[in-house]
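> heads up, no residue letters with this:
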């Protein structure tokens, strides 16, 4: 992992339906692999995505920062 490589911070980003997977990943890293890791910051937001037909839809985003 990046923590094993010497990194002090790891950023996990996700959009849409992958948000729950990102949260699960952060919790598994914190509880099983790097027990001294802490959640430093969580940012949530919305991105406007335009598809091929020209329609705009809003997609939720999350950014989780883990630090050692």
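It's in. Remember, predicted model here, so these are calculated numbers, not experimental data. Numbers count the residues shown, from 1 in each chain.

> all contacts plus neighbour counts: C-alpha atoms, from now on.
OK.

> now do the contacts for residue 49.
With contacts taken as C-alpha atoms under 8 Å, 6 or more residues apart in numbering, residue 49 has the following neighbours: 56-59.

> please identify which of the residues you listed is nearest to residue 39.
residue 59 (23.3 Å; C-alpha to C-alpha).

> give me the element that closest one is part of.
For residue 59, the enclosing helix or strand under DSSP states H and E is strand 56-67.

> please compare the first structure with the one that follows:
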């Protein structure tokens, strides 16, 4: 099984930067990508996948979506995260 290339999505960069990173990763030979985002960045990761599907990569498939929470920096409040694995035919 091929390991997915990991792309961490944050709110520090525009969504289109992540779309470009995904297209570049696919064009460089990766067949699967794993987008990972935490907290407020979750909506940005979903936006990236929707933009890729609607306008940039026809036939893009969402393989898996995982959600959960994790402790960050030993804090008391857990932070939600999402992992979206996408593949190109």
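Perfect, thanks for sending it. Values in this document were obtained by computation on a predicted structure and should not be read as measured data.

> can you pull the TM-score for these?
Between these two chains, after superposing, the TM-score reads 0.87 (TM-score structural alignment, normalised by the length of structure 1); 65 aligned residues with a C-alpha RMSD of 1.2 Å.

> hmm, back to that, residues in structure 2 aligned with the strand holding residue 59 of structure 1?
Using TM-score structural alignment, the residues of structure 2 aligned to strand 56-67 of structure 1 are 76-87.

> any idea how far residue 57 of structure 1 is from residue 22 of structure 1?
Counting by C-alpha to C-alpha, to the nearest Å, the gap from residue 57 of structure 1 to residue 22 of structure 1 is 21 Å.

> more neighbours, these two?
Between residue 57 of structure 1 and residue 22, counting by other C-alpha atoms under 10 Å, residue 22 is the more crowded of the two (18 against 11).

> what's the spacing between whatever residue of structure 1 lines up with residue 38 of structure 2 and residue 33 of structure 1?
Matched to structure 1 by TM-score structural alignment, residue 38 of structure 2 sits across from residue 15. The gap separating residue 15 of structure 1 from residue 33 of structure 1 is 24 Å, by C-alpha to C-alpha.

> thank you, goodbye.
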